[in-house]
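Student: could you look at this predicted model? Sequence included:
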Amino acid sequence: MAASSFRQPHEIPLPHSPANAKLQRQMPSRKGKGKAKDAAPKRRVQVSQLEPSSGTSWDWTSLTDSLVSTIPPIFTKDGSYFFSLVGGSVRIYAVTTGKVVSTLSIPRPTGYDASSDTLTCATLNPHNAFQLITGSVAGVLAVWDFLEATLLQIIDISQPIHQICVHENFKDFVFVTASRPSKKGAIDDNAMVLQVSLKPADVASQSTVQKSSEITPIGKIRTPTGLAFSPSGAWLVAIAGHKAYVASSASFSSGFTKYVSPERLTCLAFHPSEDYFATGDEKGNIRLWYCLNDQIPIKPFGVEKKTQTTTLHWHAHAVSSIAFTPNGAYLLSGGEESVLVIWQLHTGKREFLPRIGSPIKTISVSKVASGEEEYLLGLADATYAFVGAASLKISRSYSRIKLDPAAVHNAPSTSSPSTPLSVHSLTSTLILPSSHPSSLQIYSPTSSTLVSELEVSPSNRVSRRDEKPIDPCRIERAIVSPSSDWLATVDTREGDEGSHGESYLKIWWWDRKAGFWILNTRVDRPHGLEKVTDAAFSPSPEGQPVLLVTTGGDGNTKTWRIRTAKDKSGPTEEFWIARSTSNFQSESPSHVSWSPDASLLAITLPNRIALFSPSTNLLRHTLASPECGVVRSAHFIGKAGRYLAVVGLGDLVLWDLVNQRVRWHHKTSGPIRALVSHPREDTFAVVLSSSSAKSKVAIFQVNSAKPSKTLAVPFGFRNVTWYPLVSSSFSLVAITHDWKVVVLGDNIYISKDEGSVSREIAADPSPQRRTLFQDIFGKSAFGEQASASQPSAPASVARPWTGRAGIGAFDDAAYLLPPLESLFEPLMNGFLKPRVPEASAFPSVITADEDVDMDTDGDERVTLARGAAKRAVDQKEMGVMIELFKTHTLKAKAPIPVAATGRRNGLVNGHDQTKGGSSRVASNPPKPNGVVAPSKTVTDSPRAGVSTPPTPAVNGKKRKKSLG
């Protein structure tokens, strides 16, 4: 306990009094071991090593990554999945659903730092379409079987890898660009292009991390930005700085020929069928290089040349990515302007797809299962958008949390409270800043999906004018009422030479039926030309109206209430109006806090805390805390709100409002970033920021000035608030300095996506298209029986041909199917049952002149007895099938002989039709009216399409059977 306990305000000593010296002596030392304990670890560790008095530990988990992949996604051969490299993992996405079906995490070899395992490049093995090859900053090449999520091989080249490319002409070889360590051990701007063999050296063939059996240097370049092979494999091209490096694959020993560009090159793409390539530069130019047909010197070391190029220019800023369409007729480009440009190469014309929503980082082209061409755009806010090549419209987009550090805030201060963060308890969602500073996004942690986006301040999404960024309206605060029915936002824009600053208070109403926010009231300049410093909704006990309090730089504290207006001919309308305004002798309030029962309102002033009664607007009490120096905020603690925590720059004072005394005083080891009170217990958390890379969170109880536990975390906080969406005794949600959304708490559990771990790709995620046979015979005969009789198999794996028709026969990609000429007989054997041999069906042969006695029973009708069908088909489907194949595939055979017993054997397709009694079968097919046709051709079944009962026999007389 601190020395000052239960004393009157005037009895509190000044900060440098002996009492504070006594307090400092009681605090743990910051030197020696104590200093080592307080240091933030590089990795996530157990808190028990950091806590001064508790052995329990806190957990923390990240809801999303702040990293945005700058590597173009790679599609599988059948276009069902694509790979995205984020940090040290490869995420496998399903194209149709956008969900992560598997995550391949590269293992960390012994001796490598965890911060150096970032993946930088990936490619598919040209000789095995189910193998993925990745490269990392740690200098590791990893070969994956992505269908089985199995790591096949690790090759260490001991140099950071930047780009990778392969070609089918070079089996078991990859070509990479790798940095060259300088003499001092640091990585400089020099790099090498290496030819690396995937075959391990003999000495390391049995170890986990292997060495390549052959590494051949091709040439030296600057820091590379692109590496690619020509379609024929005759040329290898790398770009770096202002140069394009070209090497002939026939003589890699000759090195590179350098071609100079007037601007720094940023991206590279090869034409799919011709030997020329395209590059983009930092000034927005796209150049087509026709240098591969020039007479390149045999030994071009140090030679710099210029060649014929074609320039395409539209982009105002750097070109981030380019890609050719598969037919080579179009070139796609994108960049900071958030516009996809489609260039028609033969005519030079261009088309645009504007307002993508965020700067374009990557472009990939793929064909879906239906054969339609699609463009996949990787955006700067970690969103993937699919664009149809025919419609040039975004068909679908997939994103989790949209956080773009460059677009949301241009290097804001780490201590600035201008990052909005709120929890909407009614829908269990988070309200966060979006990729544009004038929008909010609503994210669901339970489903890991982005629910919607709220554009608070409509604005033009222009990137920048020339080199000066355009300052849009920024959302500084977003506060949700305790009832979850109201949302208050504050958006501002700084003034410049030609215009005044703007400030808007907007109050939104939650439509529970529609499930989105509706703007209810907008207040222009709620505090004049000054900013809104804080805002808070009042708790809403039953019978009390909801109030909103705002404080501003103009020194005023304003209270807002709901007003109801009823039109004579219309419904009742609710909107917000100003209820009262108060000021405090030209002192600017900085923070506002409500007591849990809404009976008190604490207004934080620079040197004191003013307690107001919101119902009467009367000043109830004033608290002075000289220990804190400049008071920054005050917070009610506990469910009853008996205690008030006053926060200074590095001091914390706890007041007992019932006794009107200071309960204790604590001097922290660093600046206090935020304080979060527990909504049900008399405890609270204090966030201490030491830097942008590490912080400490201390948990305090009201009965002790010593924290009960302390946790060091390897990130800084932009904003933090209480997180009620998990079953934990204490939980927080925060936006970190590097734009991660993390949850901290006691034994928290956040459900992870199914694809967040390595797992086999068990089935095709895309809905199966109806085949031609399903359109003819219906889906019941194929789909249901297929799922019951055959287990699911990977969509991209070639299944062995079993000869059974209708069981996924046409579900694979075209290149995985057997030859067409081999399909007919297996299909027919699967659809039709083989006929019973005719000789075995009859005991004797009947001559042409023999008379046959036929039983006459005119009332009996021909009964079609169905065999024990193994497939779930009804009579109608069977009739249509028999008629189809009878008409188009079967020819009439010899008449069925008559049994020697004098009775015609009723066989249709080899099945006995006379079970249950004798019947007469007409030797000719009946006409629709029941009259026997004059033809003597014998049929095996009644005509399809006749809905009347089976036709009875014509008569019961004896008839001579002709074998002709």
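Tutor: Right, received. Where do you want to start? Numbers count the residues shown, from 1 in each chain.

Student: every contact and neighbour count from this point should use C-alpha atoms.
Tutor: Noted.

Student: which parts of the stretch 251-400 of the chain are strands?
Tutor: Under the criterion DSSP state E, counting those that start in this stretch, strands of the stretch 251-400 of the chain are mapped to 257-260, 265-270, 277-281, 285-289, 304-305, 309-313, 319-324, 330-335, 340-344, 350-353, 360-367, 373-379, 384-388, 394-398.

Student: out of the ones you listed, which comes closest to Thr449?
Tutor: Nearest of the strands of the stretch 251-400 of the chain to Thr449, taken as CA to CA: strand 394-398 at 8.8 Å.

Student: immediately after that closest one, which helix or strand?
Tutor: The element immediately downstream of strand 394-398 (helix or strand, assigned by DSSP states H and E) is helix 405-408.

Student: okay, now the one to match up with it:
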Amino acid sequence: MITGGENLVSFPPSFSNDSKKLLVCTGSTISVFSTTTGLLITELEGHTSLVTSIVVVPVETAAVRVACFCWTASLDGTIRYWDFSTSELVKTIEINHPIYSMVIPNVASSLFGSKSGKQSKLHAFISVECFSKHTYQHEGLQGQIHICDLTHSRLVGGILTETQKPESIILSPSNEYLGIVNKRRIHIWSIPQREMNFNSIKMIKLHHTKTFKSLAFHPTERIIAGGDVTGRILVWRVFGSKTFFGKKRISEGKHDDDADSSPSTWHWHSSQVNFLAFSSDGTYLYSGAKEGVIVVWQLENGIKNFKPRFGSPLLYFSESVDLSTCYVSCADNQIHVLKMPQMEITKTIAGIKLPFSCPEINDLSSTGFAFDRSSGLIALRAENYYVQFFSLFNNLELFQLQVIQRNYQPVDDVTIIIHILALSSDGSVMGTVHTTLPEEDVGGSTTLKFWSRVSSAEKGYNLSTVIHEPHREAGISAVVFHPNNDIAVSTSHGGDFKVWVHSTSKQKQFVQKYGWRCQSIGSYKKKPLSAAAFSTDGSVLAIAAETVVTLWDPLTNVLISIIGDTSARITELCFVGSSGYVLTTCQGSEPKLTLWSLSNLSIHWSYKFAVESVSCIEDGSFFAVLILIPKSIKPNKNFQDGFILLFDVHQPVPNATWSVKKANGGRISFIQDRESEGGQGQSPMLAFINAHHEYIIFDPFNNRKCLISRKTLETNSSLEKSDFGYASIYGELPEFDLKKDKIPAISYMSSERPWETIFSGSSHQLPSMTKLCTSFFESLLEKRPSVSLE
């Protein structure tokens, strides 16, 4: 079983002490990525729900210099201590309620797992949900902040504060303060530096007229910055002078805004400020929002610089321990590693593209997924008019393709929608359909594009043909490819379908023009066409015309037969291998799954299912359907809202059933892994991807739980080698081979264009000018065969 498609940017990641690894919250696991290669190194498995916080223990003692330790918190109500160099779980603390955020002041004093065995008292501040029965539920307070003694695995003191929902806790770099944003207020607590006494913790509140969304502490001075929902940044200087350093004590229920001066206000962002972070020396303040731009503010005068063109809203930002790199998490499920201080992107850790909102088009079904069954790839649409190609077996992005060449900003309104992606059976050809939305009911257009794969090594597609308005003003409902030949069919709601063929024509000499052209046009009683499919051998083309299925010869465009009819419009159809059956689905008020027999052109059996997706095996009689649980049935405690059913055409009873989550908007497909042992001889796997782009791959014909493993872990299971001694300062020495000459010889092999190479190389190794000029001028002379005169 393989799972993947996790959200990499749901919570902030953390750098390792050597800045060579990045620990990322990926669902219920902690993934350790290499910042040098961007590949997955290992995973920490043990939590049973979302991991929300990662705190890496700094290296300050000789006892922990070799090992790499970290604390993690999760919604499963546990805090765990790991040695992520060996993926070993050292300690588990049960809190028994969801933990949304955790910070650990003075975490360097922790010596868990060290050889000395000594332990110093360590406390964590945690933000939990509905921890106590004494929560003021009538006031809608669901979040609480507690103190946990990590050394003795217990809570200490009472509740620091209660909020409407659990809030993220921010710790100052000096470990002296921590704070949260709570609507229009910022709560700041001073942390006792000697002994953690709950009664000695003091708190102040800073107020604003707008809702806060982010905050940051200065590394050395008592300066705090807060960002609100309007894009403004407020900077308070010398906060807490009276409360934290005077005799004044804030009683419960009261507040104090005792900064020595009113806050400075900076404004550039047009939307809420998602993150704020001070530089290590406190000179600059970094901010990020929806525009996809890091703004660098000079704290002294407010002058700003920009690091633009990330192409997606920014979520989190942090510098590494050695200050050589930093990361920025983007909303498109990418984490960029930047080199400081130039802020150049050196590596990108890319996950599967996350769903994004776009306008719906009337009467046009949107297929944002396309499976390459032969290689286990999925193509899915992304923002910025891109299509991402993602390896399901490796959980790795292969490449991206921009379908529409346009300038795009994350704050722009969506005016063009890619609503159809289609791949040929071998993945060599791709078809895309994008629609330009009309402005005030004026304009609008539909464009069909065909793309040809360059090569498997280059991993990309070249644009082959662009067809504007292929069905006049009607929208395209489906695009399918012939299984064996370069033939494609597009159907439209206007009532016609077109057969496209790939042609090659010669113009002039040595010039070839490739492209797709329309070979034939067909229709059936001018009814809107909603779906299409080729048979396994490509001899029959099935097209859904409202409630009936029409069968055509794709080469002659002759109508063969009609199968009908259903009670509602057909939304999807496919041939079940070479079994002689056609599967159709209907949605709406009367959903239905129907299996038709081609031998007698009648219904074989049917179910009143709300089907979200179907997939058929190319060679065989099995097919799988993804159905939705009716709204009248309440979901169980695990919130499963759908089922995957495996059928054999010869019997209406499912062979196997699996319950799934987030089925609405999901897709299923049989895929084959060519790189696995056995190759094409193995039975196909079944892939399910849900509406959040999380997926699972399993063998539907085998009941074993663990059948296959992710290859990324097999190839990158060991941690990267660390440099010590001379290599850590000056780098590794080059390898010397005594058998080779100290000065490499220059080749003078004859060439038709020798000037392209004879001047290459170091100046002290080049031959004399006499030899170079002689070779150069000889190459310019016309060579003729010698003729003997006798």
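Tutor: Sure, I can see it. Fair warning: this is a prediction, and the values are worked out from it, not measured in the lab.

Student: which among the strands of the stretch 251-400 of structure 1 is found nearest to Phe75 of structure 1?
Tutor: strand 360-367 (6.9 Å).

Student: what's the angle between that closest one and strand 340-344?
Tutor: Interaxial angle, strand 360-367 of structure 1 versus strand 340-344 (axes from the mean of the first three to the mean of the last three CA atoms, to 10 degrees): 50 degrees.

Student: which other helices and strands contact strand 360-367 of structure 1?
Tutor: Counting contacts by 3 or more CA pairs under 8 Å, 6 or more residues apart in numbering; DSSP states H and E, strand 360-367 of structure 1 is packed against strand 319-324, strand 330-335, strand 373-379.

Student: just those strands: most buried one?
Tutor: strand 319-324 (a mean of 25; mean count of other CA atoms under 10 Å).

Student: average offset between it and structure 2?
Tutor: Strand 319-324 of structure 1, aligned to structure 2 and superposed, deviates on average by 1.4 Å (mean CA distance after the TM-score superposition for structure 1).

Student: can you tell me which of the strands of the stretch 251-400 of structure 1 is nearest to Ala674 of structure 1?
Tutor: Between the strands of the stretch 251-400 of structure 1, strand 373-379 lies closest to Ala674 of structure 1; by CA to CA that is 32.7 Å.

Student: what residues in structure 2 pair up with the closest one?
Tutor: Aligned using TM-score structural alignment, strand 373-379 of structure 1 spans residues 324-330 in structure 2.

Student: how about the strands of the stretch 251-400 of structure 1 in JSON lines, adding distance to Pro417 of structure 1?
Tutor: JSON lines is the format used below for the strands of the stretch 251-400 of structure 1 (distance: least, CA to CA, whole Å):
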{"stretch": "strand 257-260", "distance to Pro417 of structure 1": "48"}
{"stretch": "strand 265-270", "distance to Pro417 of structure 1": "36"}
{"stretch": "strand 277-281", "distance to Pro417 of structure 1": "38"}
{"stretch": "strand 285-289", "distance to Pro417 of structure 1": "40"}
{"stretch": "strand 304-305", "distance to Pro417 of structure 1": "53"}
{"stretch": "strand 309-313", "distance to Pro417 of structure 1": "42"}
{"stretch": "strand 319-324", "distance to Pro417 of structure 1": "32"}
{"stretch": "strand 330-335", "distance to Pro417 of structure 1": "31"}
{"stretch": "strand 340-344", "distance to Pro417 of structure 1": "35"}
{"stretch": "strand 350-353", "distance to Pro417 of structure 1": "36"}
{"stretch": "strand 360-367", "distance to Pro417 of structure 1": "29"}
{"stretch": "strand 373-379", "distance to Pro417 of structure 1": "27"}
{"stretch": "strand 384-388", "distance to Pro417 of structure 1": "30"}
{"stretch": "strand 394-398", "distance to Pro417 of structure 1": "30"}
